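Colleague: make a model of this:
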Amino acid sequence: MGGDLPEYFFRVRENGAMVFRVDTQNQQRRIDMDQIAVANVKNGEIKANGDRKLTEDDIEEISAWMEERRAVLMDRDIDDILRTVDHLNLTAQWAQSKAEPEQLEEITDTLLLAMHDLRSVLVRKKADRLLKDK
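Modeller: Purely as a prediction, here's the structure:
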C-alpha cells in the first residue's frame, strides 16, 4: 500500500487546500500525514505551516496542484452554467405545460428579475467585447 500513495495530499477547502506530506516509511507501517502548507487558489499564495521551510519540490508540487485545481474549477463553472441553461429550458416547459396559476404567481417576479439582471450583464459584456474587437 505504501508505494501506491502519493507524496502529497491536498485537503480541499473553499479557497484552496491544506497540504500534507504523506509518510508511510515509519516503524509502525502506518500512514502519517504532516501538514506542511496552506495553498490559496484564488490569489496563488502558498503559506508554509508554522516555522516549516518548504522545499523547491514542495513548491513545485503545490503550484502544479493549484494550476490543475483552477482548471477543474473553471470547467465546473462552465458546466454549472450549461446546467442553468437546461434548467431555464425545463422551467419554460414547466411554466407552459404544468404550472398552476398559484405556482406561477409565487415565482414569476423573482424569476423575471433574475433573468432581467442576467440579460443586462450579458448584453453589457457582449457590447464590451464587440467594442474591444474594433
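Colleague: only C-alpha atoms from now on, for both contacts and neighbour counts.
Modeller: OK.
Colleague: determine the longest helix present in this protein.
Modeller: Ranked by number of residues, the top helix in the chain under DSSP state H is helix 56-97.
Colleague: name the residue closest to the centre of this structure, please.
Modeller: Closest to where the C-alpha atoms of the chain average out (CA atoms, centre = their mean) is L73, at 3.5 Å.
Colleague: which SS class is the residue lying farthest from the centre of the chain?
Modeller: Farthest-out residue of the chain from its mean C-alpha position, per CA atoms, centre = their mean: Q27, at 38.3 Å. Under DSSP: H, G, I helix; E, B strand; the rest coil, Q27 falls in the coil class.
Colleague: do you know how far it is from M1?
Modeller: Distance of Q27 to M1, computed by CA to CA, to the nearest Å: 15 Å.
Colleague: now the other sequence, so there's something to compare against:
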Amino acid sequence: MTAELPRYYFRVRDNGAFVFRVETENRQRRIEMDQIAVVNIRNGDIKPHGGRTLSPEDKDEIARWMAERTELLAQRDIDDIYRAVDYLNTTAHWAQSKATDAQLDEVTDALLLAMHDLRSVLVRKKSDRLMGKVGKD
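Modeller: This is a model prediction of the structure:
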C-alpha cells in the first residue's frame, strides 16, 4: 500500500460516480471520506453534494476523472466488440464441429435473427459512411 492516499475517491456507479474528498489529517489519523459531489458521465452534470461549493481544485480533479473514465469506457466497449467477434468465431466452430442437432435446433433461430439484425445495422452504417465521404469529395 502506498504511503500517501489520493486526495479524491470516486465510487463508480452506472452513469458516473459519487465523489469523495479523502482526509487523513486529523487527531486520530483515521481516513475520512467526505462526499462532495455526484457526477454523471453521460450528460456531464456535476452536482455538489449537501449544499457544498466545489473549489476550482475539486472541479479540475472531477473533470480529469470524467475524461479518463470516458476514455476507459470507450476502450472497454471496443474490447467487448472484439470479444464478440471471437465468440462468433468460436460459435461457428462449435456449430460446425461439436453441436448436436438438438443444440442447433435450440439456438439457430435466435442466432440467425441476431446476426441478421447486426448485419443490417452494419451495412446501413457503412453505406452512410461511404455516402458521406462521396458527398464531401
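Colleague: still on that earlier bit, so how far is the longest helix of the first structure from its chain's centroid?
Modeller: Its chain's average C-alpha position is 7 Å from that of helix 56-97 of the first structure, according to CA atoms, centre = their mean, to the nearest Å.
Colleague: that one vs the second structure, mean deviation?
Modeller: If you overlay the two and look at helix 56-97 of the first structure, the average distance to its match in the second structure is 0.3 Å (mean CA distance after the TM-score superposition for the first structure).
Colleague: tell me if I36 of the second structure really is in a strand.
Modeller: Yes: secondary structure assignment (three-state DSSP) places I36 of the second structure inside a strand.
Colleague: which ones are touching the residue lying closest to it once chain neighbours are set aside?
Modeller: Distances taken as CA to CA, 6 or more residues apart in numbering put H49 closest to I36 of the second structure, at 5.0 Å, once the chain neighbours are dropped. With contacts taken as CA atoms under 8 Å, 6 or more residues apart in numbering, H49 of the second structure has the following neighbours: 35-38.
Colleague: highest neighbour count among the residues you listed?
Modeller: Using other CA atoms under 10 Å as the neighbour criterion, A37 leads the contacts of H49 of the second structure with 23 neighbours.
Colleague: how is V12 of the second structure assigned, secondary-structure-wise?
Modeller: For V12 of the second structure, the reduced secondary structure class is strand; criterion used: three-state DSSP.
Colleague: correct me, but it touches V38?
Modeller: No: at 10.1 Å, V12 of the second structure and V38 do not qualify as touching, with contact defined as CA atoms under 8 Å.
Colleague: quickly list what's touching both of these two.
Modeller: By the contact definition CA under 8 Å, 6+ apart, V12 of the second structure and V38 are jointly contacted by F18.
Colleague: doesn't V22 of the second structure lie inside a helix?
Modeller: No: according to three-state DSSP, V22 of the second structure belongs to no helix; its state is strand.
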